[in-house]
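Q: Model the structure of this input:
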Amino acid sequence: MAGELTMSPVMQDALVILGSAGIVIPVFARFRITPIIGFILIGVAVGPFGLGMLVDENPWLQYVTISDPERLTPFADFGIILLLFAIGLELSFNRLWQLRKLVFGLGSLELLIIGSISAAFFGQYSGMDTTAALALGFALAFSSTAIVLPIAGTKSPVGRAALSMLLFEDIMIVPIIFILGALAPTAAAGGVEGLTNTLVSGGLVIIVLLVVGRFALPRLFSQAARTKSPELFLAATMLVVIGASLATSATGLSPIVGALIAGLLIAETEYHGEVETIMEPFKGLALGVFLITIGMSVNLLQVWANLGEVIAALVGLLVFKAIITGTLLKMMGARRSTAAETGVLMASPSETTLIVLAAATSALVIDTETAQFWQIVTALGLTVTPLLAKLGRVIARRIELAPELPEEDSEEARTIIIGGGRVGRLVADMMTKHDQPYVILDSDPDLIDDAKRNGYRATFGDAARGDSLTRLGVETAPSVVLTMDEPVLAQRLVGKLRKEHPDLLIVSRARDTDHAAQLYRAGASHAVPETLESSLQLSEAVLVDIGVAMGPVIASIHEKRDEFRERLEIDGGLKQPPKLRTSTSEG
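A: The predicted model follows:
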């Protein structure tokens, strides 16, 4: 009929997803609950095993349900790619090199020990053959990159430990799937040879990406920046991400490897801050699509029919992985609180578990009934991961209490110093000298303990999480001082603080003048470049020592500092150049 309204299934799914995001994000933010749980619950509700089961009796429900989860798979995969790209932006090659011992030490031990013990258990008590037991054991050994890292971040001790293990797991996805194919009853004789060819060709592609990206990306983004077109900048970013992902996937490697490399390469350029800002909404929405697909895979009727077995399997898996991971971290020198929190957080299975189970099922290594049971356990495990994160923090506090501020000072308005290193402590010394209250906030418990032993007012917390600053009274704080040597995190925190507290005095340490200009654009009241201050101090020392009078030297230093500060504010867009201001007044 001409008047009948028709809508393509893709458009209908898009409306459901966007509508879900519009409900989940503000509602869960209102109650300070991670939207991860909300997206998964939405997936359960709108999926074929939720409201989709009632469509035949209630046809109108087709407009608020997604009947075919497979249509969302490409978008969910893209969400994982963007997530790994964002992780790469937060890292650098230098930092990644510093993590090499954790990645290939802790990461390999965690995967091999959990996978091996699980395989031995399934082989001994479930009657599985060796190949099936190995496939299931190593599938369950994976932890969720998509959910764990947004919760833990990459800056805190827990985040660094989780990142190290997850990076190794991501590296091992392809070899494990190839090995399963080689061990399968239907495997071709060239399975091992295919693995070798993939690793060789993949290694060559990675080398090409590193070499070409090092020289081409700065020029590409420089040209995009000159156009002053956000659309072109976004297009250039998507070109790099998708191109790198396709290059690695064409050789048989996971596309997330290419996405991670693209992020690392862009992180080495001066445009990483702009790229991170422009990609943030896309990453969040794409990750939401992935979480919705996880929720849609949960068959509530099947869960209810096997409730006892499912709960027993899930609890047993969570406890086992938490104990093994926590023990390994403690043996490698981590604090008890860090080991406990990381162990609990990493306990749930992963989206990669679903991939490995699907590959093992298609290769006839695991029977369909067993795979479906563990797919349900995995989906439920992913659903409770945010709750595990909260449980891990509670256990960590019970095991080793984090330093807290005295209760009687909780209402005192004070300056919050983010970062308890040498710069943060120097700021604290000056605050003390002038009788100004302060508190140091840092996510490194060792650094906090040392600061408290030396008489500083310090407390443990992650500034990237809003509850830490709220607990310290940021609403009434006269100022916030950012002293950490983390350019990306500093810029992100400045933007967040300025958005939430428009009148707050925000003073931030900057790595150089370019970084200072970025901080001013993000909303900093003052940004102090390290290079500028060291140059001024060197000039003061040499001028005084060669005989110039102290008074004129100090006056000239102050004049030069003000001159640089005005220039940085102009570069940051806070002021107009003097000529423009003059011409305006004269006109």
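Q: From now on I want contacts and neighbour counts done on CA atoms only, so please keep to that.
A: Noted.
Q: Helix, strand or coil: sort out Met7 for me.
A: Assigned by DSSP: H, G, I helix; E, B strand; the rest coil, the conformation of Met7 is coil.
Q: ok, how many other residues are close to it?
A: 9 (other CA atoms under 10 Å).
Q: Please apply the same query to Phe221.
A: By the criterion of other CA under 10 Å, Phe221 has 21 neighbours.
Q: Quick check: it is in a helix.
A: Yes - applying three-state DSSP, one finds Phe221 inside a helix.
Q: where do the strands sit along the stretch 151-300 of the chain?
A: Chain-ordered strands for the stretch 151-300 of the chain, with DSSP state E, counting those that start in this stretch as the definition, do not occur.
Q: Which residue ranges of it form helices?
A: For the stretch 151-300 of the chain, the helices defined by DSSP state H, counting those that start in this stretch cover 157-183, 191-226, 230-250, 255-267, 272-296, 300-305.
Q: buried ones in the last one?
A: Right, helix 300-305. Val303 (16 or more other CA atoms under 10 Å).
Q: hmm, who's touching that helix?
A: Helix 300-305 is contacted by residues 49-50, 310, 376 when judged by CA atoms under 8 Å, 6 or more residues apart in numbering.
Q: give me that answer again for 10 Å
A: By CA atoms under 10 Å, 6 or more residues apart in numbering, the list of residues contacting helix 300-305 from outside reads 44, 49-50, 306-307, 309-311, 372-373, 376-377, 380.
Q: now the other sequence, so there's something to compare against:
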Amino acid sequence: MAAEVSGPDLVSVVVLLGAGVVAVPLFKRLGLGSVLGYLAAGLVIGPFGLKFFTDPQTILHVAELGVVMFLFIIGLEMQPSRLWSMRKDIFGLGVLQVGLCAVLLTAVVIAAGFPLAQSFVAAAGFVLTSTAIVMQLLEERGEIASPQGQRMVSILLLEDLAIVPLLALIAFLAPISTATSGGLNWQGIGIGIGAIVGLVLAGRYLLNPLFGFLAESRAREVMTAAGLLVVLGAALVMQVSGLSMAMGAFLAGVLLSESTFRHQLEADVEPFRGILLGLFFLAVGMSLDLSVVAANWQTVLFYVIAFKFVKGTGIYIVARLLRSSNREALERAVIMAQGGEFAFVLYSTATAVGILDGEANAILTAIVIFSMALTPLFILGLRFLLPKEVEQMDGIDVAEGLSGSVLIIGFGRFGQISSQPLLLRGVDISIIDTDIEMIQAAAQFGFKVYYGDGTRLDILHAAGAGRAQAVLICVDKAEASLAIAGLLKSEFPLVQIYARAYDRGTTIELIKLGVEYQMRETFESAVIFGENTLIGLGVDPDEAAEIANDVRRRDAERLNLQLAGGIWAGTDLMKGNAPVPGPLIKPRQTGRALNEETASVLPSTQAADAS
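A: Now for the predicted structure:
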């Protein structure tokens, strides 16, 4: 009989991964966000659910590395010059919001009859917004780089920095000997400052040479290990010095933000960050003690509502005082009116030194968790309550009475390049688009672009489609391109239509509508790209050009064959690339554009095999 060998607990690993894989896509499909999915999954598999895990704190300690790596990634995006440009928001807006909310929340707890020390600790934990949740929400909404997102990031950075003085205050408030609490711990302050200085010096003078040396080995796994070593090493230095691990990781990221290895590091750390951050939220969900919540549900409910309302009010007041719009102030208040992951650190520290007891710690933890879990729901509610944001039309003229000999509909990258030969030839053009930001940006470069939706017949009339010699459809959406072409052909049959096609299917539909010319947006550039690749590989330029023309001929032939009924066979679809008679090339049965594009250049035997 084989000897029994102890190994890793794969059941636990499978349960953790399975819970996330099932819950997160489901909650994102429902519009509730991935964070709430992780929290709910943790609650289900935790000690108060299906009991797969009985000690979530162990997992939580490991999963905190996810927050550490998340802040390292954020740090990589924050070059020192960028941080310096954000200093007013970090130390102005951030300090004002944290200070006001701390005072208001402390007053709420004192009014409920609790001592000053406990009230301050409870309030301080809730003041520190969840960096992970807010950054995840901003990332999902694509708003991290927006001005509103940058202001929230600035506040989060200040809150992350605030963990250090808050932990020092907890030690000062601890009900222990006067000798310990009666003065400042100058030794600890010196160690902390020394650790920060040492980390800065190491980042400035050692990290780039180190990664340069490792890069010469061309061992990918060594670079990944070095990236993890930098993150965890910086976090460890800060932790041993009595500071925040997250602060150390963030500082390491900032120091490497201008390194030539920045993107390599980000790619190496990102998978670990994602998995551990998800694990962190799972562990937080497991930590929700339902027995304490059940016994004190009225207290928990009161403080969840009171804390979120008071903190949200404080955030809104600060935002409006600093001249943010009503919409931005409301969104910031809803997104940031929650406790955060650092609250668990503060409450654990306060319990260890005797400010809080075990039951108070459990209740406060439950309040923070519920506030985090409710945030995605509050955001959904805000979307329904707030009217749809109206784009500012300052300096924007609506299309009316235009008379250009050529009308361009859509002025993105494709439309801008298409217009250049016409402008150089002196052709009188009119341009319409629906993208407000693009219209304003084009005006800075001397282009007059009018606001107008080309899928509306009244706009086409106002834009002068009936008076134009040609209309260029340069929009990027296939359905819009087909809709515009259909309107033009039915209402202005004499106008020439030149259309941008998204893919092969759109091309066929445009041909059936009878447009004078169509071009798939990537076809010609991709053919030239392949032609130049052949030249780079040593093929004679004339031979490469002949091969590229053969690709064009095969593509035109295939388009003929794909058009229904054979009516279009033999027609010059490509306007200058006449189809060449040849064997029938069967399209692949999947109907996918990629397969059709690929099959169009295969020899007949290969195409038959592919189908």
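Q: possible to save the helices of the stretch 151-300 of the first structure as TSV with distance to Ile440 of the first structure?
A: Formatted as TSV, the helices of the stretch 151-300 of the first structure follow (distance: least, CA to CA, whole Å):
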stretch	distance to Ile440 of the first structure
helix 157-183	17
helix 191-226	37
helix 230-250	37
helix 255-267	28
helix 272-296	26
helix 300-305	47
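Q: winner for burial among the ones you listed?
A: By mean neighbour count, with neighbours taken as mean count of other CA atoms under 10 Å, helix 255-267 ranks first of those at a mean of 26.
Q: Show the contacting residues for the corresponding residue of the second structure for Pro69 of the first structure.
A: By TM-score structural alignment, Pro69 of the first structure lines up with Pro56 in the second structure. Contacts for Pro56 of the second structure (CA under 10 Å, 6+ apart) come out as 42, 46-47, 280, 282-288.
Q: Tell me the secondary structure at Ile408 of the second structure.
A: When the rule is three-state DSSP, Ile408 of the second structure gets the label strand.
Q: My read is that it contacts Ile473, right?
A: Yes - Ile408 of the second structure is within contact range of Ile473, at 6.3 Å (criterion: CA atoms under 10 Å).
Q: can you redo the contacts of helix 300-305 of the first structure as CSV with secondary structure and distance to Leu489 of the first structure?
A: Written out in CSV, the entries for the contacts of helix 300-305 of the first structure read as follows (DSSP: H, G, I helix; E, B strand; the rest coil; distance: CA to CA, whole Å):
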residue, secondary structure, distance to Leu489 of the first structure
Val44, helix, 34
Phe49, coil, 41
Gly50, coil, 40
Asn306, coil, 45
Leu307, helix, 43
Glu309, helix, 44
Val310, helix, 40
Ile311, helix, 39
Gln372, helix, 41
Phe373, helix, 41
Ile376, helix, 37
Val377, helix, 35
Leu380, helix, 32
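Q: Would you agree Ile395 of the first structure is in contact with Ala340?
A: Yes - look at Ile395 of the first structure against Ala340 with CA under 10 Å: they come within range, at 6.9 Å.
Q: And these two? Which one has more around it.
A: A side-by-side neighbour count of Ile395 of the first structure and Ala340, using other CA under 10 Å, places Ala340 first with 28 against 17.
Q: what does that one align to in the second structure?
A: Counting by TM-score structural alignment, Ala340 of the first structure corresponds to Leu330 in the second structure.
Q: What of Leu112 of the first structure?
A: In the second structure, the residue paired with Leu112 of the first structure according to TM-score structural alignment is Gly99.
Q: again, but for Val44 of the first structure
A: Aligned partner of Val44 of the first structure by TM-score structural alignment: Leu43.
Q: And for that match, the neighbour number?
A: For Leu43 of the second structure, using other CA under 10 Å, the count is 23.
Q: Now do the contacts for Thr353 of the first structure.
A: 135-144, 173, 359, 374-375, 378-379.
Q: can you rerun that using 6 Å?
A: 139-140 (CA atoms under 6 Å, 6 or more residues apart in numbering).
Q: So it: helix, strand or coil?
A: Of the three states, Thr353 of the first structure takes helix according to three-state DSSP.
Q: how near is it to Ile366 of the first structure?
A: Plainly put, Thr353 of the first structure is 13 Å away from Ile366 of the first structure if you go by CA to CA, to the nearest Å.
Q: again, but for Leu140 of the first structure
A: When distance is defined by CA to CA, Leu140 of the first structure is 13 Å away from Ile366 of the first structure.
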